[in-house]
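Novice: Next come a sequence and a model predicted from it.
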Amino acid sequence: MENITIDKNQEQAKQPGKEFKMNPEPLTIRKNYKGSDKLKSKVVLLTGGDSGIGKSVAVHFAREGAMVSIIYLNEEKDALKTKSEVENEGGQCLLIKGDVKDEQFCKKAIDETISKFGFLNCIVNNAAMQFPTEHIEDIKTENLHTTFETNIYPYFYIVKAAMKHLKEGDTIINTTSVTAYRGSEHLIDYASTKGAIVSFTRSLSKSLAKKGIRVNAVAPGPIWTPLIPATFEGEDLEKFGKDVPMGRAGQPAEVGPAYVYLASEDSSYMTGQVLHINGGEVIGG
């Protein structure tokens, strides 16, 4: 994968950010990625699936034969484009607009997915927000609540509502972050939620092991997604990802296949684990 040159003269006023405004636009899937029906006829519910890593997961899953239900907040144009790309892969795509901070909405999203497809095989908890702040004293209480209510609470809401539909052989995949392992001085609250996701993954995996439902996670490093220009600017944006051993930011296309692996039978003897896709940072856990 080639290095990307990020235009530092771009920023977006609000999160989660819009992919169509990014320069360069992220790569969703490699042209030479060949699907092999690893997820044929599976139904997947994916939060934050309109862009970035979530979009990459949706398109990879569709190429592997899955039907996809995507929850998105308000990024209408990105969501419609993702739906189109999923359908171009031969898959079906249901778009569900709403805020995952609302538990009743999360229950409704599960119900709509079942109404559309009849069953559910995989949950991908992925939606997140972040508010970079240099000092803990400057973290706004409102932002602290938003970060936790977006990044970890919905994982509980979605899984609780889905449990009556999941069965042996089904999977749950959570998106954590490299920041959960190495920390982040300017993303203390965000990193804390990602650490909570690691513990959630490990604990839930033990709880569901006897039911044959596997629970794993992916911990991306610096990946070029709409969240980045929506939260960083200028020099911070220009140097994004350059401090990892591989010397560059990653593309969503380099993360999506990990979710395919965790959702498929290829990972049948794996639960409670985290895959680290971070450009070479060696971290514990």
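Specialist: Sure, I can see it.
Novice: Going by C-alpha atoms from here, please, whenever you check contacts or count neighbours.
Specialist: Fine.
Novice: check contacts around the nearest residue to residue 263 once chain neighbours are set aside.
Specialist: Here the nearest residue to residue 263 in space, its sequence neighbours aside, is residue 171; by C-alpha to C-alpha, 6 or more residues apart in numbering that works out to 5.9 Å. Contact analysis of residue 171 by C-alpha atoms under 8 Å, 6 or more residues apart in numbering lists 121-123, 213-215, 262-263.
Novice: can I get those in a markdown table with secondary structure?
Specialist: Shown next, in a markdown table, are the contacts of residue 171 (DSSP: H, G, I helix; E, B strand; the rest coil):
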| residue | secondary structure |
| --- | --- |
| 121 | coil |
| 122 | strand |
| 123 | strand |
| 213 | coil |
| 214 | strand |
| 215 | strand |
| 262 | helix |
| 263 | helix |
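Novice: my guess is residue 72 meets residue 94, correct?
Specialist: No - using C-alpha atoms under 8 Å, residue 72 makes no contact with residue 94, being 10.8 Å away.
Novice: Out of those two, name the residue with the larger neighbour count.
Specialist: Taking neighbours as other C-alpha atoms under 10 Å, residue 72 and residue 94 compare with residue 72 leading, 23 against 17.
Novice: Below is structure B, check it against A:
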Amino acid sequence: MSDTRRPEPPYPKQEQAPPGVTPKMDPPPDHGEHSYRGNGRLEGKIALITGGDSGIGRAIAIAFAREGADVAISYLQEHRDAEDTARLIEEAGRKALTIPGDVSKEDHCAGVVAKVVEELGGIDILVNNAAFQRTYADIADITAEEWDTTFRTNIYAPFFLSKAAIPHMKPGSSIINTTSIQSKQPSPQLLAYASTKGAILNFTAGLSAMVADKGIRVNAVAPGPIWTPLIPSTMPQEKVENFGKQTALGRAGQPAELAGAYVLLASDLGSYMTGAVIPVTGGEMMI
């Protein structure tokens, strides 16, 4: 049965220009604004979340702040969404830092980490969550430039950011990558995006082993279909209308429903987890 926080399809027809913004979504996503309750699991920690202005990133930011962390969010140019997320962080009594710019560029990524360290005093948690996607029916329609943009945003950026952050991380720190069910069940129309999500799985596994002796844990969360601005701004309207209907739960997931997985991996609750992938897929199997 549907409820106001977890509505079932069909969803209203809608379309946005990429990358999309939260206020135009119908129904509005649930990021845990009214439901997430913290337990001090990240007290005194400093977190950086890419793509933290909206969607999954906003839900993570709310949860981390309510668990006691100061939170920096990087985002492309969606200033209103970023301001709304920063306000929610500050309402939880924590420091918020917003950093706009393109994470596909290495110098920007290095600058983001440097700013977080300078203004917040360090970095304990890095969440590589920013993503770029577009849908195409024919490989001939995908330009080399767009393929490059997808890879630079989705897999180069986690490399750039991890490389910059690790020298500042103490034992007990955590890197969390956002992969996708697309890494195991690629949709043909999301060829470039799905390819990067498969690469993120291997990046997570390899990096986790590389930094284990530093006491840094590296894990990933694999969402299924989640109701974020990326959906109405990058998918055909008929796909948007029935988004998530194919899952066992019969609906798209809400960003708030992923927050707990990131808190687990960022906190001492997940202290014996590294190289792991947590699927949050509404019942779709990660095979």
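Specialist: Perfect, I can see it now. Because the structure is a prediction, the values reported are computed rather than measured.
Novice: the strands in the stretch 151-287 of the second structure, which residues?
Specialist: 174-178, 217-223, 277-280 (DSSP state E, counting those that start in this stretch).
Novice: quick one, which of those strands is nearest to residue 5 of the second structure?
Specialist: With distances scored as C-alpha to C-alpha, the stretch of the strands of the stretch 151-287 of the second structure nearest to residue 5 of the second structure is strand 277-280 (16.9 Å).
Novice: got the buried residues for that closest one?
Specialist: Within strand 277-280 of the second structure, the residues scored as buried using 16 or more other C-alpha atoms under 10 Å are 277-280.
Novice: Show the contacting residues for the aligned partner of residue 170 of the first structure in the second structure.
Specialist: For residue 170 of the first structure, the aligned position in the second structure is occupied by residue 173, per TM-score structural alignment. Neighbour list for residue 173 of the second structure: 124-125, 215-217, 266 [criterion: C-alpha under 8 Å, 6+ apart].
Novice: Now name the helix or strand holding the closest residue to residue 265 of the first structure other than its chain neighbours.
Specialist: Leaving aside its sequence neighbours, residue 265 of the first structure sits nearest to residue 38 (C-alpha to C-alpha, 6+ apart; 7.5 Å). Residue 38 of the first structure is located outside every helix and strand, with elements delineated by DSSP states H and E.
Novice: Residue 38 of the first structure contacts residue 264, correct?
Specialist: Yes - Residue 38 of the first structure lies in contact with residue 264 (C-alpha under 8 Å); the separation is 5.9 Å.
Novice: so where is the longest helix along the first structure in the second structure?
Specialist: Criterion DSSP state H: the longest helix present in the first structure is helix 188-208. Using TM-score structural alignment, helix 188-208 of the first structure corresponds to residues 191-211 of the second structure.
Novice: That stretch: how far from the chain's middle?
Specialist: With C-alpha atoms, centre = their mean, to the nearest Å as the basis, stretch 191-211 of the second structure stands 14 Å off its chain's centre.
Novice: Just the residues contacting it, thanks.
Specialist: So stretch 191-211 of the second structure is contacted by 132-136, 147, 150-151, 154-155, 177-180, 182-184, 186-187, 216-220, 274-277 (C-alpha under 8 Å, 6+ apart).
Novice: which one of the contacts of residue 171 of the first structure is nearest residue 227 of the first structure?
Specialist: residue 123 (21.4 Å).
Novice: Neighbours of the closest one, how many?
Specialist: 25.
Novice: what residue of the second structure takes the place of it?
Specialist: Using TM-score structural alignment, residue 123 of the first structure pairs with residue 126 in the second structure.
Novice: was I right about its match contacting residue 47?
Specialist: Yes - using C-alpha under 8 Å, residue 126 of the second structure is in contact with residue 47, at 5.9 Å.
Novice: For residue 125 of the second structure, see how far away the aligned partner of residue 105 of the first structure in the second structure is.
Specialist: In the second structure, the residue matched to residue 105 of the first structure (TM-score structural alignment) is residue 108. Remark: distance between residue 108 of the second structure and residue 125 of the second structure (C-alpha to C-alpha, to the nearest Å) = 18 Å.
Novice: Between these two, point out the one with more neighbours.
Specialist: Applying other C-alpha under 10 Å to residue 108 of the second structure and residue 125 shows that residue 125 carries more neighbours, namely 29 against 18.
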